[in-house]
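*Asks:* Sharing a sequence plus its predicted fold:
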Amino acid sequence: MSVNLDLHPARSVPAPLALLELLKPVTWFPPIWAYLCGIVSAGVSPFSSWPLVILGMLLAGPVVCGMSQAANDWCDREVDAINEPHRPIPSGRVPGLWGLIVAIALSALAVALSWLLGPWGFGATCVAVLAAWAYSAPPVRLKRSGWWGPGLVGLCYEGLPWFTGAAVLSAGAPSFEIVIIALLYAIGAHGIMTLNDFKAIAGDRRMGIRSLPVVMGPAAAARLACTVMALPQVIVISLLLIWSLPLYAALIALSLALQIRFMKTLLTDPEGRAPWYNATGVTLYVTGMMVAAVAIRGGV
């Protein structure tokens, strides 16, 4: 199915609200939150270097994440014409090549701004930009894989911003504890990204995108996503106990127990309840991230 670019034939320039919708502000929260987790885990007061905090949040959210959304929507315009024809590009509200232009412009802006964060911030931003294009754009297009695609997004949404926040504010390589906790939550985010694929099953199947809900079926994919989200948190709890931080371990264990309760409800109707779980279980998941960041701040 081709993309309908003729719904608004008189429009040659996108409306500002359509551009904002293209950048999906609701998706900016996870990388911004992870960046703040990195700052907290490093034990550095954000008020001591607030320009770096603000710039990092701007990069993680509107610029880099917004760029990745624009790039993904441009490369997915034919899939979206099937699944979500109301989106800015297939509906024609962002006409012509504007989606691609915005994605390229934000890529260049991200690299330019990241230079102000120092070598760690610059390097991490370059990795994030390359990963965003590798996920969405051919010939690499890792989105076609239900394993590599969600893994890459989880790493760039949770792990990389966490690492960057800690590295930028401490002006050096983060500690082992920071790296391992950030990596564990990034691995768990694979499950979150798999749940996000449930909304596009019909289009993914027709366009040959092998997401896990398409390959495994909704029920099996949902069970796998729940397992992938839960196991890293079990390891985080275990590490906090090993590091003599039982109160923080108990708080995350309580969060995980509530998530498991919600997971049972999710599994009764994975396709219908995936958005509900994103608003409940995933909120608990990211809350646990900040608890872990507070626990390990300044070393253990």
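*Replies:* Structure received. Residues are numbered from 1 along each chain as shown.
*Asks:* For the rest of this, base every contact and every neighbour count on C-alpha atoms.
*Replies:* Fine.
*Asks:* Okay, buried residues for stretch 143-158 please.
*Replies:* Using 16 or more other CA atoms under 10 Å as the test for burial, stretch 143-158 gives 143-146, 148-158.
*Asks:* roughly how far out does that stretch sit from the chain middle?
*Replies:* Offset of stretch 143-158 from its chain centre (CA atoms, centre = their mean, to the nearest Å): 9 Å.
*Asks:* Straight-line length of it, end to end?
*Replies:* Distance across stretch 143-158, first residue to last, is 18 Å (CA to CA, to the nearest Å).
*Asks:* Quick check: the farthest pair among the buried residues of stretch 143-158?
*Replies:* Farthest pair in the buried residues of stretch 143-158 (CA to CA) is Arg144 and Glu158. Separation: 20.9 Å.
*Asks:* Can you name the residues that contact Ala112?
*Replies:* Shown in contact with Ala112 (CA atoms under 8 Å, 6 or more residues apart in numbering): no residues.
*Asks:* can you rerun that using 10 Å?
*Replies:* Going by CA atoms under 10 Å, 6 or more residues apart in numbering, Ala112 touches 106, 122, 125-126.
*Asks:* okay, these in TSV with secondary structure, distance to Thr283 and neighbour count next?
*Replies:* Formatted as TSV, those follow (DSSP: H, G, I helix; E, B strand; the rest coil; distance: CA to CA, whole Å; neighbours: other CA atoms under 10 Å):
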residue	secondary structure	distance to Thr283	neighbour count
Leu106	helix	28	22
Phe122	helix	29	20
Thr125	helix	26	28
Cys126	helix	28	18
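*Asks:* mind listing the helices for the stretch 151-300 of the chain?
*Replies:* 160-170, 176-196, 201-207, 212-216, 218-242, 246-266, 270-295 (DSSP state H, counting those that start in this stretch).
*Asks:* still on that earlier bit, tell me the one among the contacts of Ala112 nearest to Thr268.
*Replies:* Thr125 (39.5 Å).
*Asks:* doesn't Ala110 make contact with the closest one?
*Replies:* Yes. Under the criterion of CA atoms under 10 Å, Thr125 makes contact with Ala110 at 7.0 Å.
*Asks:* Single out the most deeply packed of the helices of the stretch 151-300 of the chain.
*Replies:* helix 160-170 (a mean of 28; mean count of other CA atoms under 10 Å).
*Asks:* Use this one as the comparison:
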Amino acid sequence: MSAPSPEIAPETTEMSNSARTRQMLGMKGADVQETSIWKIRLQLMKPITWIPLIWGVVCGAASSGNYTWTLENVAIAAACMLMSGPLLAGYTQTMNDFYDREIDAINEPYRPIPSGAIPLQQAISQIWILLLAGLAVAFGLDLWAGHDFPIMTALAIGGSFVSFIYSAPPLKLKQNGWLGNYALGASYIALPWWAGHALFGELNWTVVALTLFYSLAGLGIAVVNDFKSVEGDRALGLKSLPVMFGVETAALISATMIDVFQIGIAVYLVFVGEQLLASLLLLLVIPQITFQDMYFLRDPLKNDVKYQASAQPFLVIGMLVAGIAMGHAGI
């Protein structure tokens, strides 16, 4: 008579499914071995990182002042989001994992490359496929928009180059906490914003300057991601802000930059006559400050993910508010 098979506790199954979901999205702390090569490839692309780029396209379309809700415009905007998120952000994240495999072997050994779940050559192939597909979509968007100068293609090439020098030696911008985090912040705020604006309007220097200013808040957000890698960064001599200034001071720098530069955008909106939307943007900063005090500043190593989940929705809504205000003001 065979022994009864042990029952799996519902809590265990639920935890396993949660860990797999976190791992598929590219979130930290999900030590689950995956066997499907397609799931492993998706994990390398870190889908959780696509969201701000997709949102940036929405903000740029809003700031153009020309977006209308037609089926054609929705399809074109979706193609721009595909370029910015799954393709070029996926390229960036896969390449970053390739060049960070030694750091990940310390901080996140379960990642696909250090764990051996995917061979290096297959990771390299994925990098090239995603890059070329992203550039092809950018060129198609230029054709649709009838640009005299292929600005979408230029933005895609420029952003891809920044991604390369961020991750790859000899420059490897991420070795410097200030340069690397600003490059990351600009890539997640300014670049997709420019793409959405240029697709439906005419990109101008005022929009470029404002979004680069906004990207200084993005620098603060990028610092939040450094806390999960302090041990590996310190071991390999990378000068992230938590390594240079210590965990508590780096957390304070991060929170200050996130708040101050959003407030700066709100002040600018007041001066261009968008007082109502400027006030709304300021109101959206308040819960961010609250969650900084509740979670992030008290224990950034433990609460970084909880803080991001709580506070960042208010930040991204504020970005859209700023975009709508810019479009309404005709900036």
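*Replies:* Happy to help now that I have it. Predicted model, so just to flag it, every value in this text is computed and none were measured.
*Asks:* can you put the contacts of Ala112 of the first structure in JSON lines and add distance to Ala220 of the first structure?
*Replies:* Shown next, in JSON lines, are the contacts of Ala112 of the first structure (distance: CA to CA, whole Å):
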{"residue": "Leu106", "distance to Ala220 of the first structure": "37"}
{"residue": "Phe122", "distance to Ala220 of the first structure": "39"}
{"residue": "Thr125", "distance to Ala220 of the first structure": "35"}
{"residue": "Cys126", "distance to Ala220 of the first structure": "35"}
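*Asks:* Out of these, flag the one nearest to Val26 of the first structure.
*Replies:* For the contacts of Ala112 of the first structure, the nearest to Val26 of the first structure is Leu106 (17.5 Å; CA to CA).
*Asks:* Excluding chain neighbours, what is closest to that closest one?
*Replies:* Distances taken as CA to CA, 6 or more residues apart in numbering place Met67 nearest to Leu106 of the first structure, at 5.4 Å, with adjacent residues excluded.
*Asks:* burial count for that neighbour?
*Replies:* Neighbourhood size, Met67 of the first structure [other CA atoms under 10 Å]: 30.
*Asks:* One more: Ser48 of the first structure?
*Replies:* As a burial measure, Ser48 of the first structure scores 10 neighbours (other CA under 10 Å).
*Asks:* That one against Leu169, yeah?
*Replies:* Yes. Here Ser48 of the first structure reaches Leu169: they are 9.0 Å apart, a contact under CA under 10 Å.
*Asks:* residue contacts, Ile151 of the second structure?
*Replies:* Contact analysis of Ile151 of the second structure by CA under 10 Å, 6+ apart lists 138-139, 141-142, 157, 194-195, 198-199, 203.
*Asks:* can those residues go into JSON lines with extra columns for distance to Asp97 of the second structure?
*Replies:* Output for these, formatted as JSON lines (distance: CA to CA, whole Å):
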{"residue": "Ala138", "distance to Asp97 of the second structure": "24"}
{"residue": "Phe139", "distance to Asp97 of the second structure": "27"}
{"residue": "Leu141", "distance to Asp97 of the second structure": "29"}
{"residue": "Asp142", "distance to Asp97 of the second structure": "30"}
{"residue": "Ile157", "distance to Asp97 of the second structure": "20"}
{"residue": "Trp194", "distance to Asp97 of the second structure": "26"}
{"residue": "Ala195", "distance to Asp97 of the second structure": "25"}
{"residue": "Ala198", "distance to Asp97 of the second structure": "30"}
{"residue": "Leu199", "distance to Asp97 of the second structure": "30"}
{"residue": "Leu203", "distance to Asp97 of the second structure": "32"}
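*Asks:* just curious, which of these is nearest to Gly60 of the second structure?
*Replies:* Nearest to Gly60 of the second structure among the contacts of Ile151 of the second structure: Trp194, at 6.0 Å, using CA to CA.
*Asks:* Distance-wise, check whatever residue of the first structure lines up with the closest one relative to Met229 of the first structure.
*Replies:* Under the alignment (TM-score structural alignment), Trp194 of the second structure pairs with Phe163 of the first structure. Phe163 of the first structure is 20 Å from Met229 of the first structure, where distance means CA to CA.
*Asks:* cool, Ala81 of the first structure as well?
*Replies:* Between Ala81 of the first structure and Met229 of the first structure the computed distance is 31 Å (CA to CA).
*Asks:* Repeat that for Tyr135 of the first structure.
*Replies:* 21 Å.
*Asks:* Ala293 of the first structure now?
*Replies:* 18 Å.
*Asks:* ditto for Ala42 of the first structure
*Replies:* Ala42 of the first structure is 24 Å from Met229 of the first structure, by CA to CA.
*Asks:* ditto for His8 of the first structure
*Replies:* Counting by CA to CA, the gap from His8 of the first structure to Met229 of the first structure is 42 Å.
*Asks:* which neighbours do Ser48 and Leu169 of the first structure share?
*Replies:* Contacts common to Ser48 of the first structure and Leu169, judged by CA under 10 Å, 6+ apart, are absent.
*Asks:* OK, contacts around the most centrally placed residue in the first structure?
*Replies:* The residue lying closest to the centre of the first structure (CA atoms, centre = their mean) is Tyr157, at 3.3 Å. Neighbouring residues of Tyr157 of the first structure by CA under 10 Å, 6+ apart: 27-35, 60-61, 65, 128, 151, 185-186, 189, 193.
*Asks:* which residues touch Pro270 of the first structure?
*Replies:* Going by CA under 10 Å, 6+ apart, the list of residues near Pro270 of the first structure reads 195, 198, 213, 218-223, 263-264, 276-277.
*Asks:* can you rerun that using 7 Å?
*Replies:* By CA atoms under 7 Å, 6 or more residues apart in numbering, the residues touching Pro270 of the first structure are 218-219, 222.
*Asks:* which of those residues still touch in the second structure?
*Replies:* Contacts conserved in the second structure for these, counting by both residues aligned by TM-score structural alignment, their matches' CA atoms under 7 Å: Ala222.
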